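Novice: Quick one: sequence plus predicted model below, questions after.
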Amino acid sequence: MSRSRIAIAVAGVGAAMVALTACGGTESNVTEDGLTTVTVGNMNSNSLTFPLLVAQEEGFFADAGLHVETVDAVSGPELTAALIGGTTQIAVGTPENVMPAMAQGQGLVAIPPFGQLDMSLITLQDSGINEVADLVGKQVGVVQRGSFSEKFARSIMVDHGLDPDSVTYIAVGAGATMEPALRNGKVDASVGATSTVALLDQHGLAIRNLANSLDETGGEAGEFGMQTMWTTTVDYREQNPEIAEGFCSAMNRASDWIADDANRGAGVQLMSTLLAVPQETAETIWDRTHLSWKYRIDDEKWNRVADWVLEDNETGLPYADYVSADCGEKQ
């Protein structure tokens, strides 16, 4: 990401902070059951935050002595802004929003679990586009310009020996607005998460998958890509180590629970409820994503993602300074 794009990203976070911090911050307190309350920024009805729902429903937070209150946001910048402003104490985050804020000295630290990049480059089966090379001269829908979805599409083009600027990238938003753009031919292809692709299929669109970050067609981005992390501030982690440890421990238990095939039935039901989709659609999403969350990432993966996001930032984000690798470490 160019310095100008970093500035824009952080400016977006700053603008969101004005609105969110007006609500005031919240301090941890103890419930009648003796649980310590922690306020967590969440993206409602989004499979990327699935471990949070599992940790709630399976009682993992309660086991860790925590009562989690969620504050829902509709975008990554809102989530990061609320965390920086003190409206929340922990939040889900995306590298494209969190890392520029880190680079600007906002005092954030990444904690587990870390979600693998979940993106597919898709087209309609009757579009006449049968492989990535057929995209040259076409229009590709992305969530927004400069977003991870565009970076993924560009990466796939490069992996296939093509000029990433040989296609036109069109901002079409997420699933609700992406569908009509694809259905009505406003774009020739699009980039979406597994949950988005499953919903398109549910709505009767016959989809051809050109590249997917979760299988061997995702190229370099599929190898190192990371879509989500959980975040807190350095100050909060230092001042509330037991709360941070408890949160990480509960979320790591949730990740293990999701990865266990024995929990598929219960997990599909939770996924169906979270996304408000039929069980059959939830099964598709579960089968493709339930191994997506990792307890730990190494410095190589972190550095490659940071380089991808920040591009010409020369200082980078040293792993030891920005990743709380031992948070909730399993004994």
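Specialist: Received it, and whenever you're ready, just let me know what you need.
Novice: Could you use CA atoms for every contact and neighbour count after this?
Specialist: OK.
Novice: can you give me the strands in the stretch 1-150 of the chain?
Specialist: Under the criterion DSSP state E, counting those that start in this stretch, the stretch 1-150 of the chain contains strands at 36-43, 66-73, 90-93, 108-116, 120-124, 139-142.
Novice: Make TSV from those and add mean neighbour count to it.
Specialist: Supplementary listing: those in TSV, determined by neighbours: other Cα atoms under 10 Å:
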stretch	mean neighbour count
strand 36-43	23
strand 66-73	18
strand 90-93	28
strand 108-116	26
strand 120-124	25
strand 139-142	25
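Novice: measure I122 to S213 for me?
Specialist: As defined by Cα to Cα, to the nearest Å, I122 lies at a distance of 12 Å from S213.
Novice: ok, back up a step: so for T281, which of the strands of the stretch 1-150 of the chain sits nearest?
Specialist: Closest approach to T281 among these is made by strand 120-124 (16.4 Å; Cα to Cα).
Novice: Check which helices and strands that closest one sits against.
Specialist: Here strand 120-124 touches strand 189-192, strand 207-212, going by 3 or more Cα pairs under 8 Å, 6 or more residues apart in numbering; DSSP states H and E.
Novice: Alongside the first one, take a look at this:
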Amino acid sequence: MTRRILAAVTGLVLALTVAACGSDDDAAGDTRTVKVGYIAGPAPGMHLLLAKERGYFTEQGLEVETIPFQTGISLSNALTGGSIDVGVMGAVIANFPARGQGKVFLLNNLEANIQQIWAAPGSGISSIADLRGKRVATTTGTAAHLLLHVALAENGMTTKDVDLVNLDMPAVANTFVTGGVPAAALWAPFDNQIKEKLPEATMIGTAEQFQPKSAIAGGWVANNRFHAEHRDTLVQLTRAWLKANDDIVNDQPAALAAGCPSLAEFMTAEVCAQIYQQARSYPNSEWSTLYADGTVAGWIGQMEQVFVDIGALPTFVEPTQFLDTSIFTDATA
């Protein structure tokens, strides 16, 4: 009798243990962890950071681990290497994915006035046309270089018609304000350094002036394996993005007040808000149209073509080969 009771108790304990383990697995299965790398700036990062801050990813059953990066190159390398699942970046969405390194599935905004071209006082430069033969500092292969290329082309020139000085972006701004070059193509917030240290300088061009040819968009890229195996998770990420985008469009000051503190390590909330206000956001309904009518693919193709023209890409690849618009469509269904 004692043995039978002991066996029964032992069996019950084992059953409860197995059930408990099964419950833990099920609970863990309810939440998927996604590693998302992002460029630590307001234009590329705001939707991600706001959705995390306001719990929109949690509502979708996702735990999103955010990892900041300083350059699109390092972020793209991490994405390709598999240390992150998704990357949120700027214009390089039209570069590395075109090489077969990831799938674009979501855009954030247009960086309308974030990319800028400046002329120093006393340089004799008052317009883009005046850049011919002048030294122009920028970081080659970046969105600022993209703007410079388009602006020159619109004025009948190429980068061969200027003396291009390739520096990292902090050095671009510093060299310009200290008189090392008469012109510079850069992005915010480096314009603040110019306004503070060289207030007589003139901004002679922004990306918005040359749109649609200079449409500079940033967005979300999944590594190839994650895109193939976890498409449903990308749809969930996009649903969270849609809620964040609604917030940004409907009450931008409140949205930035909630999202900008996540970038406190890199800039003040005031600078963060100032930069994002130079981007162009669209309502979700308008985004649906932009995906459906091919505008999004067109923007990416324009950026890609510039990368080809400046030698940052070997050949042009149709954006439809690395852009998956169906994820946005499914998220809005």
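Specialist: That came through, no problem. It should be emphasised that the depicted structure is a prediction, and the values quoted were computed from it without experimental measurement.
Novice: Need the TM-score from the superposition.
Specialist: Between these two chains, after superposing, the TM-score reads 0.76 (TM-score structural alignment, normalised by the length of the first structure); 294 aligned residues with a Cα RMSD of 3.2 Å.
Novice: now the helices and strands packed on strand 120-124 of the first structure in CSV, with distance to L108 of the first structure and mean neighbour count?
Specialist: Formatted as CSV, those follow (distance: least, Cα to Cα, whole Å; neighbours: other Cα atoms under 10 Å):
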stretch, distance to L108 of the first structure, mean neighbour count
strand 189-192, 27, 27
strand 207-212, 30, 20
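Novice: Need the ones you listed in JSON lines (columns: distance to L66 of the first structure).
Specialist: Below are these laid out as JSON lines (distance: least, Cα to Cα, whole Å):
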{"stretch": "strand 189-192", "distance to L66 of the first structure": "34"}
{"stretch": "strand 207-212", "distance to L66 of the first structure": "37"}
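Novice: which residues does the aligned partner of L79 of the second structure in the first structure contact?
Specialist: Taking TM-score structural alignment, the alignment pairs L79 of the second structure with L83 from the first structure. Contact analysis of L83 of the first structure by Cα atoms under 8 Å, 6 or more residues apart in numbering lists 41, 89-91, 232-233.
Novice: Repeat the analysis, applying 7 Å as the threshold.
Specialist: Contact analysis of L83 of the first structure by Cα atoms under 7 Å, 6 or more residues apart in numbering lists 89-91, 232.
Novice: do A91 of the second structure as well
Specialist: By Cα under 7 Å, 6+ apart, the contact list for A91 of the second structure reads 143, 216-218.
Novice: Please list all residues in contact with S120 of the first structure.
Specialist: Residues in contact with S120 of the first structure (Cα under 7 Å, 6+ apart) are 191-193, 209, 211-213.
Novice: change it to 6 Å
Specialist: By Cα atoms under 6 Å, 6 or more residues apart in numbering, the residues touching S120 of the first structure are 191-192, 211-212.
Novice: how about it, what's its match in the second structure?
Specialist: Per TM-score structural alignment, S120 of the first structure is aligned with Q116.
Novice: Could you find the closest non-adjacent residue to that match?
Specialist: T206 (4.4 Å; Cα to Cα, 6 or more residues apart in numbering).
Novice: do the same with R154 of the first structure
Specialist: P164 (4.9 Å).
Novice: give me the element the residue nearest in space to the middle of the first structure is part of.
Specialist: By Cα atoms, centre = their mean, the mean C-alpha position of the first structure lies nearest to T228, the distance being 3.3 Å. Using DSSP states H and E, T228 of the first structure maps to strand 226-233.
Novice: After that strand, which helix or strand is next?
Specialist: Per DSSP H and E, the first helix or strand lying C-terminal to strand 226-233 of the first structure is helix 234-239.
Novice: Tell me the residues of the second structure aligned with that next one.
Specialist: Going by TM-score structural alignment: helix 234-239 of the first structure matches residues 224-229.
Novice: Would you check which pair of the contacts of S120 of the first structure lies furthest apart?
Specialist: Maximum pairwise distance among these (Cα to Cα): 10.8 Å, between G192 and A211.
Novice: Many thanks, I have nothing further to ask.
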